[in-house]
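> Give me coordinates for this.
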Amino acid sequence: MELAVKTLAGKAAGNITVDDAIFGIDEIRDDILQRTVRWQLARRQAGTHKTKSRGEVNRTTKKYIRQKGSGGARHGSRNAPIFVGGGIAHGPRVRSHAHDLPKKVRKMALAHALSSKVKGEAILVLDDAVLTSAKTKELAGQFAGLGIENALIISGSAVDENFAKAARNIPNIDVLPVAGLNVYDILRRKTLVITKEAAEGIQARFDGSKEA
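Next up, the predicted model:
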């Protein structure tokens, strides 16, 4: 499969050949994408939420009501969950929300996410993502000329410093190196923008070569 390459100025810069097994999948597996996004978000979740149980609440241990004759239930502690200020029954505990997902499934999901952008004509290939100066106004004008409003931009092995500084002030624009490419960020943005170097890095990543 061939994809057209453009410059930041919007001019044609030839074509690039990409692997159909990565960018040309016809039947997109939504279930695989959902499983991978859920796996990513679960790993990201801190899991530090916690409430105090009745054994952790610091209240008096004095028996506040006599055992018999009150006409009410018999209680021996104010720490019980039924009282205001008492412990919480079955509340959240500090834990990890992460779960396992086979590496083959994650690799498959990345290919399906990339193919979904190609299938939806929501992918753009740039010859490079380099600026001589970190000027947000200049970069925003170039994005407007390319029709980029909501996009994930994948640079090469390293993001150009001037490009990153200029892009970080533009809303709905994310810039990542090719090593940071992931399913969640691809799907959360309308357009996927990759450089020629990033396309080579993606191919190397799927091939398992050291250059990835």
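> Every contact and neighbour count from this point should use C-alpha atoms.
Fine.
> What is the burial count for residue 56?
12 (other Cα atoms under 10 Å).
> Name the helix or strand for it, please.
Assessed by DSSP states H and E, residue 56 sits outside every helix and strand.
> and it, what is it in contact with?
Applying Cα atoms under 8 Å, 6 or more residues apart in numbering, we find residue 56 in contact with residue 87.
> Can you give me the distance of it to residue 75?
In this view, residue 56 and residue 75 are 18 Å apart by Cα to Cα, to the nearest Å.
> And the closest residue to residue 123 other than its chain neighbours, how far from residue 172?
Spatial nearest neighbour of residue 123, excluding adjacent residues (Cα to Cα, 6 or more residues apart in numbering): residue 192 at 4.7 Å. As judged by Cα to Cα, residue 192 and residue 172 stand 12 Å apart.
> again with residue 14
Applying Cα to Cα, the value for residue 14 to residue 172 is 28 Å.
> Between those two, tell me which one has more neighbours.
Ranked by neighbour count (other Cα under 10 Å), residue 14 and residue 172 place residue 172 first, with 15 against 12.
> That one against residue 151, yeah?
Yes. Judged on Cα atoms under 8 Å, residue 172 makes contact with residue 151 at a distance of 6.5 Å.
> which residues do those two both contact?
Counting by Cα under 8 Å, 6+ apart, the shared contacts of residue 172 and residue 151 are residue 189.
> Assumed residue 175 was part of a helix.
No. Applying DSSP: H, G, I helix; E, B strand; the rest coil, one finds residue 175 to be strand, outside a helix.
> helix or strand for the spatially closest residue to it that is not a sequence neighbour, which one?
The shortest distance from residue 175 to any non-neighbouring residue, by Cα to Cα, 6+ apart, is to residue 153 (4.7 Å). Counting by DSSP H and E, the element that carries residue 153 is strand 151-154.
> want to put them side by side, so please do this one too:
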Amino acid sequence: MELQVKTLEGGAAGSITVSDEIFGLEPRTDLIHRVVRWQLAKRQAGTHNTLQRADISGSTKKFVRQKGSGGARHGNKKAPQFRGGGKAFGPSVRDHSHDLPKKVRSLGLKHALSAKARADSIVVVEDAKAAEAKTKALKSQLEKLGLTSALVIDGADIDNNFALASRNIPHVDVLPVQGINVYDILRANTLVLTKAAVSALEERFK
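Next comes the predicted model:
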């Protein structure tokens, strides 16, 4: 598969041939869905907690006699139906993460890249470098490329000026190639790859 390479100013900078095994697959939504669920579950804090019936401090004395009151047969007031009682089936502190085979994670990333390529939502730029850390200048360049919601993936190292300039632009994220992930790819309307990022991805999946 051949993709056109552009400069940040919007000019043409030739073309690049990318592997069909990474960018030319028939996207499988089931694989992508599994990886996204795994990602979101892994980042969930799991610190939500409520007091169960056993966690409430108080007497366990039966507060009304079994028969003759004309009401229900209650035990102590820690029961969920009473004010101050324990929460019934409330959340407790736990780990939400689950296992996902490494091959499935790798395949999910390939299918996410292929889905973007199929939707014509990948832009390849020569590099992601800025002469100075000016948000206004970078925003103007991105508008020339028609980018309003984008994930920019650079090589192993991100240009410091580019990272600083992009930090205040809404819906624009910048990551090194080792931080690329399925959820962020799908969240952005456009995936912007530098030539260095394409080379690194092809080396990674070789």
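> still on that earlier bit, spell out the secondary structure type for the residue nearest to residue 123 of structure 1.
Residue 192 of structure 1 is classified as strand under three-state DSSP.
> From residue 135 of structure 1, how far off is it?
In terms of Cα to Cα, residue 192 of structure 1 sits 22 Å off from residue 135 of structure 1.
> who's more crowded, the two?
Neighbour totals were compared for residue 192 of structure 1 and residue 135, and residue 192 leads with 24 against 15 (other Cα under 10 Å).
> so what's the most centrally placed residue in structure 2 closest to, chain neighbours aside?
By Cα atoms, centre = their mean, structure 2 has its centre lying nearest to residue 183, at 3.5 Å. Of all residues beyond its chain neighbours, the one nearest residue 183 of structure 2 is residue 36 (5.6 Å), with distances taken as Cα to Cα, 6+ apart.
> The one you found against residue 181, yeah?
No. With contact defined as Cα under 8 Å, residue 36 of structure 2 does not count as touching residue 181 (9.0 Å).
> just checking, the residue nearest to residue 123 of structure 1 touches residue 120?
No. Look at residue 192 of structure 1 against residue 120 with Cα under 8 Å: they stay out of range, at 10.6 Å.
> average distance between the lengthiest helix in structure 2 and structure 1?
Longest helix in structure 2, counting residues (DSSP state H): helix 102-118. Comparison of helix 102-118 of structure 2 with structure 1 after fitting gives an average deviation of 1.0 Å (mean Cα distance after the TM-score superposition for structure 1).
> Give me the contacts around that helix.
With Cα under 8 Å, 6+ apart, helix 102-118 of structure 2 has contacts from 21-28, 31-32, 34-35, 122, 181-182, 185-186, 190-191.
> ok, now stretch 87-100 of structure 2?
Stretch 87-100 of structure 2 is touched from outside by 35, 38, 41-53, 80, with contacts defined as Cα under 8 Å, 6+ apart.
> Pull out the buried positions in that stretch.
Judged by neighbour count using 16 or more other Cα atoms under 10 Å, the buried positions of stretch 87-100 of structure 2 are 87, 97.
> Quick check: end-to-end length of it?
Terminal-residue distance, stretch 87-100 of structure 2 (Cα to Cα): 33 Å.
> same question, stretch 171-182 of structure 1
OK, stretch 171-182 of structure 1 end separation, Cα to Cα: 20 Å.
> Trace it over to structure 2 and give me the residue numbers.
Aligning stretch 171-182 of structure 1 against structure 2 (TM-score structural alignment) gives residues 170-181.
> Name the surrounding residues that touch that stretch.
Contacts for stretch 170-181 of structure 2 (Cα under 8 Å, 6+ apart): 109, 148-158, 163, 166-167, 188, 197, 200-201.
> residue contacts, the nearest residue to residue 12 of structure 2 once chain neighbours are set aside?
Leaving aside its chain neighbours, residue 12 of structure 2 sits nearest to residue 6 (4.6 Å; criterion: Cα to Cα, 6+ apart). Contact analysis of residue 6 of structure 2 by Cα under 8 Å, 6+ apart lists 12-14, 123-126.
> Quick one: buried ones out of those residues?
Listed as buried from those are 123-126; burial here means 16+ other Cα under 10 Å.
> Could you save those residues as TSV and add columns showing secondary structure and distance to residue 65 of structure 2?
TSV is the format used below for those (DSSP: H, G, I helix; E, B strand; the rest coil; distance: Cα to Cα, whole Å):
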residue	secondary structure	distance to residue 65 of structure 2
123	strand	76
124	strand	78
125	strand	79
126	coil	82
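> Looking at those residues, which is nearest residue 206 of structure 2?
The shortest approach to residue 206 of structure 2 among these belongs to residue 124, at 20.0 Å (Cα to Cα).
> what's the distance between the closest one and residue 78 of structure 2?
62 Å.
> ditto for residue 86 of structure 2
Distance from residue 86 of structure 2 to residue 78 of structure 2, by Cα to Cα: 6 Å.
> Residue 131 of structure 2 too?
Where residue 78 of structure 2 is concerned, residue 131 of structure 2 sits at a distance of 66 Å (Cα to Cα).
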